[in-house]
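A.B. asks: Sequence and computational prediction follow.
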Amino acid sequence: MNKITLVTGGAKSGKSRHAEGIVKASGLSSIYIATGQALDDEMADRITAHKIQRGDGWQTIEEPLDLCGALVRTDGQGIRLVDCLTLWLSNLFVAELDWDAKLSELLVVLQTQQSPVVLVTNEVGGGIVPMSDMGRRYRDASGVMNQRIAEVADAVLLVTCGLPLSLKG
């Protein structure tokens, strides 16, 4: 079992479903660390759909900002699925927190974990160039984040059309 697995892909590519499959196949206690927030009805519907897709047997921790704290608190309790890093990054942007410092902290925490961690992220750089300055900064930060997480990950998978392609490990 890989200690750190990064699962990336585009929107609705099947990455979350694939990551959930990795967690279930481990046979370990399953902990879902959710970074999304139900700030509107559409997002509430998405969160509900994810819960239904996962099914029973998961401990869910909702943590939009303190991802490192959630990982530290749950280490040793089972395999953790973080869904997703790009929402976490977005939350940091909205809260006007230093995303680069938080990412550096996350990299250290990931490398000290005893229990496996599966991280889901979005590949956002393959689309159109955002019109706003913040959109471009977010896109760039997302690309940097994904590269830095991939460097420390034992396995990196790209999921497209529901099919995983191993990029590392």
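C.D. replies: The structure has been received and is ready for your questions. Numbers count the residues shown, from 1 in each chain.

A.B. asks: CA only for contacts and neighbour counts going forward, please
C.D. replies: Will do.

A.B. asks: which residues of this structure fall in strands?
C.D. replies: Applying DSSP state E to the chain gives strands spanning 4-9, 30-34, 58-62, 79-83, 117-122, 155-160, 163-168.

A.B. asks: Mind listing what's buried along the longest helix along the chain?
C.D. replies: The single longest helix within the chain, with elements called by DSSP state H, is helix 133-152. Using 16 or more other Cα atoms under 10 Å as the test for burial, helix 133-152 gives 138-139, 141-143, 145-146, 149-150, 152.

A.B. asks: Grab the nearest non-local neighbour of residue 90.
C.D. replies: Excluding the flanking residues, the one nearest residue 90 by Cα to Cα, 6 or more residues apart in numbering is residue 138, at 7.4 Å.

A.B. asks: Give me the distance between that neighbour and residue 146.
C.D. replies: Per Cα to Cα, to the nearest Å, residue 138 is found 12 Å from residue 146.

A.B. asks: Repeat that for residue 132.
C.D. replies: 21 Å.

A.B. asks: here comes the other one, which I'd like you to weigh against the first:
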Amino acid sequence: MTDITRILVLGGCRSGKSRFAKQTADNMAMDKKIYLATCVPTDREMKTRVKRHQDDRGPDWATIEEPIRIHETIDRACTQAKVILVDCLTLWISNLLFQGKDEAGIMSAVDLLEDALNRATCPVVLVSNEVGYGIVPENSLARQFRDMAGLVNQRVARAVDKVIVSMAGIPVQIKPESGNGQGLGKEI
């Protein structure tokens, strides 16, 4: 096991973040790898995406589907896993919003996630979308989602050992800083 036990991988859509997160987890363990899926596939296109992700992972990954109580799943899975990959936090936020959670409710769920990460006895790699680079959404639910994603990403980034941002398929480490004194990350 590595000294780095909790990693957040951020990026936009099709940025390579999930692929990098899976490779990172694969490098941490040869077996007993658990993929914690937060997606609730509700249409054919999303079911196709889920199937593609499953095929990409291969048979050495066990999948646990949990859209809401990911903290409990991390606690349980750490007893049997050598690494857990959580994909993804932004879908988890969507699920919480659709359950009627407001900012306080979502932040309470993040508290539970942080506690689970602190208790984790195996490495945990988390994936999340960086959605704040785009235009301001036109409707209040989309703005609420964007704002919650930004707040959750900030909280989780503080709680983990390492943060990677993937842009155009290039992963760049932003935490801990590269040590150049200028706050610039380094390509990995």
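C.D. replies: Nice, I can see it. Predicted model, so just to flag it, every value in this text is computed and none were measured.

A.B. asks: circling back to that earlier point, rebuild the strands of the first structure as JSON lines, extending it with distance to residue 48 of the first structure.
C.D. replies: Listed next are those as JSON lines, based on distance: least, Cα to Cα, whole Å:
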{"stretch": "strand 4-9", "distance to residue 48 of the first structure": "21"}
{"stretch": "strand 30-34", "distance to residue 48 of the first structure": "12"}
{"stretch": "strand 58-62", "distance to residue 48 of the first structure": "12"}
{"stretch": "strand 79-83", "distance to residue 48 of the first structure": "14"}
{"stretch": "strand 117-122", "distance to residue 48 of the first structure": "18"}
{"stretch": "strand 155-160", "distance to residue 48 of the first structure": "22"}
{"stretch": "strand 163-168", "distance to residue 48 of the first structure": "24"}
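
A.B. asks: Could you save those as CSV and add columns showing distance to residue 44 of the first structure and mean neighbour count?
C.D. replies: Conversion of the strands of the first structure to CSV gives the following (distance: least, Cα to Cα, whole Å; neighbours: other Cα atoms under 10 Å):
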stretch, distance to residue 44 of the first structure, mean neighbour count
strand 4-9, 22, 25
strand 30-34, 13, 21
strand 58-62, 13, 14
strand 79-83, 15, 25
strand 117-122, 19, 24
strand 155-160, 24, 21
strand 163-168, 27, 14
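
A.B. asks: The second structure: matching residues for the longest helix of the first structure?
C.D. replies: Mapping helix 133-152 of the first structure onto the second structure (TM-score structural alignment) gives residues 140-159.

A.B. asks: what's the mean gap between the matching stretch and the aligned bit of the first structure?
C.D. replies: Its matched residues in the first structure lie on average 0.6 Å from stretch 140-159 of the second structure after superposition (mean Cα distance after the TM-score superposition for the first structure).
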